[in-house]
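Enquirer: I would like to see how this sequence folds:
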Amino acid sequence: MPPEERINQQIPVKLVVSNTGSGTARNVVVTDPLPARLNAVGSEGRVMRYEVGDLAEGQSKALLFMVSSAHTGTYKNTARAVADGDLSAQATDETIIRKSQLALTKTATEKQYAGRNVDYEITVKNVGDALAQNVVITDPVPDTLSFLSGSDGARLVGNTMTWDVGNLRPGASRTVKARLKSSVTGTVPNTAYAKSDQAQQVSATDSTLLVGIPGILLEVVDSPDPLEVGDMGTYTITASNQGNAPGHDVRIVCETEDNMEIISASGSTAGTVAGNTVTFSPVDVLPAKQKAEWNIRIRAKTPGDVRFTTRMTSRELQRPVMETESTTVY
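Expert: Down below sits the predicted model:
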């Protein structure tokens, strides 16, 4: 038998029985009981038996069969030949069956803002006891991500990142990296795969939590400006969520100076007038790319360079957003 082989490969076993005596060996029979977990190819029997017949002086007969095993280890195989007249002989040989086995690990950026880059590190290791040949790592890019770059000669085949690792000796490993760009919020899993000519494919998955942020723009516009004493005017307040996540508990409070009288307040939520101040009920949720709008009607009372101040707060804002609009009253 060959000194080494791999699992599930056909291994040739060659038995040679020879008559080294000075007469004819009659009714020669060769038997070979196979060791446990070593199986004959094409036969369910555990003992290989060959009726050779007679062997003349100096004559030899070669017998060949194939075995295989799905298990690693050292296999010692002993065959025995017998003939009439209590003639017998035996011979032993052994083979070591090895296998390459891949292990794969993957780490991803744990948490990132949507629209930012996500980094991956993938490590393949040969944890078997045989050479892993032509190792390849593949990593399909999720639909919500886009490829930016990869280390170690990464190729983008279709929408799959591919690394040709080559051969890995037992215990050897290789680490590659990739950078993708996110586009949406949510948890995005990503699975990488590794395989070789002899080893079974393995996979590893890690996920990134992509979070969004509300970006609420506060705008205040007066109309008309300038304003004559006694005339009516309108302040329009707009809160536009330009971010990629909803804003919560958005509150608007407006205040004017004594030069003006607040007549009414209306809009996306109800407003309460108290003197020179209007407080609007909160917007519970302002979705991304949506806006809320309010209008305050005023009457000009006395001339001056008047300031109209709006304050916006929300659950996500750590500080109020202030917007001041100037109006000339004459």
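Enquirer: CA atoms for contacts and neighbours, from now on please.
Expert: Noted.
Enquirer: ok, now which ones touch the spatially most central residue of the chain?
Expert: Most central in the chain under C-alpha atoms, centre = their mean is Asn190, positioned 1.9 Å from the mean C-alpha point. Applying C-alpha atoms under 8 Å, 6 or more residues apart in numbering to Asn190 gives the contacts 139-142, 205-207.
Enquirer: which element, helix or strand, includes it?
Expert: Using DSSP states H and E, Asn190 sits within strand 186-195.
Enquirer: ok, and what's touching the helix or strand just after that strand?
Expert: Heading C-terminal from strand 186-195, the first helix or strand you meet, by DSSP H and E, is strand 202-211. Applying C-alpha under 8 Å, 6+ apart, the set of residues contacting strand 202-211 from outside is 102-114, 118, 182, 184-195, 245.
Enquirer: quick one: buried ones out of those residues?
Expert: Among the contacts of strand 202-211, those scoring as buried are 102-109, 112-114, 118, 182, 184-185, 188, 190, 192-195, 245 (criterion: 16 or more other C-alpha atoms under 10 Å).
Enquirer: how close does Pro3 get to Lys301?
Expert: Distance, Pro3 to Lys301, by C-alpha to C-alpha, to the nearest Å: 106 Å.
Enquirer: let's compare: structure for the following, please.
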Amino acid sequence: MISSMKGARMAAAILLAGIAGAMGACETNSSGRSSDLPIGVGSGSPSFLYKPSQRAPEHKPAVKVPTEPVKKVVYKNGCDYQPNPGPGMSVVGMPFPTGDRATSALLLHQVMPEQVRRGAEFNYQYHVTNITQGTLQNVALTLESQSNLDVLSANPAPMTGQGGTVWSIGELGPCETRVIDVTAVADSVGSAGDCVSVSYNNSLCAVLNVVDPELTIEKQVTPKVLKCDPITITYNVCNPGTGVASGVVVRDTLPAGLTVNGSRNVELPVGDLAAGECRDVSVVAMASGTGEYCSPASAASAGGLTAESGTPCTVVVAPDLEIACNARDKQYINRNAQYDFTVSNTGDGVSANTVVSLNLPAGAEVVSASAGGVPSQGGMAFQLGDLAPGASRDVSVTLKSRVAGTIGVSATATGACADPVSTQCETLYRGIPAILLEVVDLVDPVEVGQQTTYRITVTNQGSAADTNIKVTCILPDEEQFVSASGATSERVNGQEITFSPVASLAPGAQASWDLVVKAIGENDVRFAVELTSDSFTRPIRETESTNLYE
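Expert: Here you go, the predicted model:
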């Protein structure tokens, strides 16, 4: 709805003063300013004009009032504006539209010379002041009439037409003054003057805002994660338009295998978005397996606005561990056996904090371990750190056993976000017999006709029992068998004496026999002994020299 208020227009008759000085009774001081500005009543009478002096001025060239472009003068201390004329200048003024300053909106002043020479150009000014605290619109100064006064030029220039001569001032701010400079000439001796009025026309306008809210949405996801790590999904929703986007909601249907709190459907209230406002909302998702997961998201408002994001993807990877063992199948007791383990990451994700743990059985003695191995709860652990995809690491431990039997070493490899894997190596520890055959004659030398005893001792110096141990003695021709005693019975066949086999001889055990012979001839003889067993099929031979004399 538009209403307008038009200011009434009132004409003021302003006459240029002649030499006769018939310009009213108000006088000014010598400075040219009166203490109170006389106010006219709009009758056209010059009685409201005032003169700076009653003294007739000296004849001199026409006074030039300095001219400038349209001036804006704003007074901070209210609207009590008055021009400041120079010597020889006079000022007249009137409030418009009522003639009463208390009820008027505009104050118009003319600043003119007291007298001018006929035919000589002179300058004068109009001062238009807004005496309200509001802005006045469409302010215009109109030259209503003129007598013996020809306007040669003005700054700013007026518009002249059928409606007369009008200066369009436009808007005039509170307590603001505009100055119009005029150059004129009087062609006749006597009086010269003009009548001007000032008006304004304010309008009341009602304005409403026309807005256009918009929606945009950007979806951001963690680009690459391990399968056991959370995936952060952030939705950035913006209103780049004007006005409020109300009741905004974000929706997203996640791809199969990706869930938020067990569900693939995401719905997040954002609320109202002011113009230019952006807001982030986030969820945390988990993947059930490896692969690439992609999906777009959408945003909608209560007013029907919609937007759709791009289709960002997150790649889910995982480590995949494998472990292998290499060790000898058999080893002798008290001998070293090395167990080698290789752990590999065949997956597409890093295995962080990778550890290989060995479980060592009772009876196994640790001889050494590869770098990084430390004892751990009856076994040994190797801290390998991060194992990149396609990488592998080797660890080893060296053991020995003091008893026969199978020694099994198990190993387990673990890593962050990797399933544990295990393996086992077994080594059969066995003993080995070692037979020491000793023969000694208890009497040496031996006189013919006398006896001596050969003591035969078999010792198992090995780590395993030997079985079916058979001892055979060969007598030289100069000796004759007398008797035998010992671990087993003997069988005599001429000069060959064979003892019954010893079924088993444990490690560290001994079997001995005493064989008594008689010297029947003189000679340096050799008593021979031969041993065979299940472990030693090639005979073990030992001889003992004996000196037989007469």
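Enquirer: now the angle between strand 202-211 and the strand holding Asn190 of structure 1, please.
Expert: 160 degrees (axes from the mean of the first three to the mean of the last three C-alpha atoms, to 10 degrees).
Enquirer: who are the neighbours in contact with Ile248 of structure 1?
Expert: Ile isn't right for residue 248 of structure 1; it's His. With contact set as C-alpha under 8 Å, 6+ apart, His248 of structure 1 has these partners: 283-286, 314-316.
Enquirer: relative to Arg174 of structure 1, which of these is nearest.
Expert: Glu316 (42.8 Å; C-alpha to C-alpha).
Enquirer: give the aligned equivalent of the closest one in structure 2.
Expert: In structure 2, the residue matched to Glu316 of structure 1 (TM-score structural alignment) is Ser535.
Enquirer: do the same with Gln290 of structure 1
Expert: The pairwise alignment with structure 2 assigns Gln290 of structure 1 to Ala509, based on TM-score structural alignment.
Enquirer: number of nearby residues for its match?
Expert: 14 (other C-alpha atoms under 10 Å).
Enquirer: can you tell me the SS state at Val403 of structure 2?
Expert: Following DSSP: H, G, I helix; E, B strand; the rest coil, we place Val403 of structure 2 in the coil state.
Enquirer: returning to what we had before: among the contacts of His248 of structure 1, which are in strands?
Expert: Cross-referencing the contacts of His248 of structure 1 against strands under DSSP state E gives 283-286.
Enquirer: can you put these in TSV and add distance to Asn8 of structure 1?
Expert: Formatted as TSV, these follow (distance: C-alpha to C-alpha, whole Å):
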residue	distance to Asn8 of structure 1
Val283	67
Asp284	64
Val285	62
Leu286	62
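Enquirer: just put those in JSON lines and tack on neighbour count and distance to Met66 of structure 1.
Expert: As requested, those are exported to JSON lines (neighbours: other C-alpha atoms under 10 Å; distance: C-alpha to C-alpha, whole Å):
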{"residue": "Val283", "neighbour count": "17", "distance to Met66 of structure 1": "78"}
{"residue": "Asp284", "neighbour count": "15", "distance to Met66 of structure 1": "76"}
{"residue": "Val285", "neighbour count": "12", "distance to Met66 of structure 1": "73"}
{"residue": "Leu286", "neighbour count": "21", "distance to Met66 of structure 1": "73"}
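Enquirer: ok, so of those, who is nearest Pro226 of structure 1?
Expert: Closest approach between those and Pro226 of structure 1, by C-alpha to C-alpha: Val283, at 31.3 Å.
Enquirer: I'd say that closest one and Pro246 touch.
Expert: No: using C-alpha atoms under 8 Å, Val283 of structure 1 is not in contact with Pro246, being 11.0 Å away.
Enquirer: for Pro269 of structure 2, helix, strand, or coil?
Expert: State at Pro269 of structure 2, reduced to three classes by three-state DSSP: strand.
Enquirer: next, count neighbours for it.
Expert: Using other C-alpha under 10 Å, Pro269 of structure 2 has 14 neighbouring residues.
Enquirer: and for Leu204 of structure 2?
Expert: Using other C-alpha under 10 Å as the criterion, the residues surrounding Leu204 of structure 2 number 10.
Enquirer: the stretch 51-200 of structure 1: strands as residue ranges?
Expert: When assigned using DSSP state E, counting those that start in this stretch, the strands of the stretch 51-200 of structure 1 occupy the ranges 60-68, 73-83, 87-98, 102-108, 111-113, 117-126, 132-140, 145-150, 155-157, 160-168, 173-182, 186-195.
Enquirer: make a markdown table from those and add distance to Lys14 of structure 1 to it.
Expert: What follows is those, written out as a markdown table (distance: least, C-alpha to C-alpha, whole Å):
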| stretch | distance to Lys14 of structure 1 |
| --- | --- |
| strand 60-68 | 5 |
| strand 73-83 | 10 |
| strand 87-98 | 10 |
| strand 102-108 | 33 |
| strand 111-113 | 61 |
| strand 117-126 | 32 |
| strand 132-140 | 28 |
| strand 145-150 | 50 |
| strand 155-157 | 46 |
| strand 160-168 | 31 |
| strand 173-182 | 37 |
| strand 186-195 | 33 |
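Enquirer: tell me which of the ones you listed lies nearest to Ile263 of structure 1.
Expert: Per C-alpha to C-alpha, nearest to Ile263 of structure 1 of these: strand 111-113, 43.6 Å.
Enquirer: matching residues in structure 2 for the closest one?
Expert: Counting by TM-score structural alignment, strand 111-113 of structure 1 sits on residues 330-332 of structure 2.
Enquirer: quick one: the matching stretch to structure 1 mean distance?
Expert: Taken over the aligned residues, the distance from stretch 330-332 of structure 2 to structure 1 averages 3.2 Å (mean C-alpha distance after the TM-score superposition for structure 1).
Enquirer: between the ones in strands among the contacts of His248 of structure 1, which is closest to Thr327 of structure 1?
Expert: For these, the nearest to Thr327 of structure 1 is Val283 (27.3 Å; C-alpha to C-alpha).
Enquirer: please identify the helix or strand for the residue nearest to the closest one when sequence neighbours are not counted.
Expert: Spatially, and ignoring its direct neighbours in sequence, Val283 of structure 1 is nearest to Val250 (4.9 Å; C-alpha to C-alpha, 6 or more residues apart in numbering). Using DSSP H and E, Val250 of structure 1 sits within strand 247-255.
Enquirer: identify the residues contacting the residue lying closest to Leu108 of structure 2 once chain neighbours are set aside.
Expert: Nearest residue to Leu108 of structure 2, sequence neighbours excluded (C-alpha to C-alpha, 6+ apart): Val128, at 4.8 Å. By C-alpha under 8 Å, 6+ apart, the contact list for Val128 of structure 2 reads 106-109, 177-179, 198.
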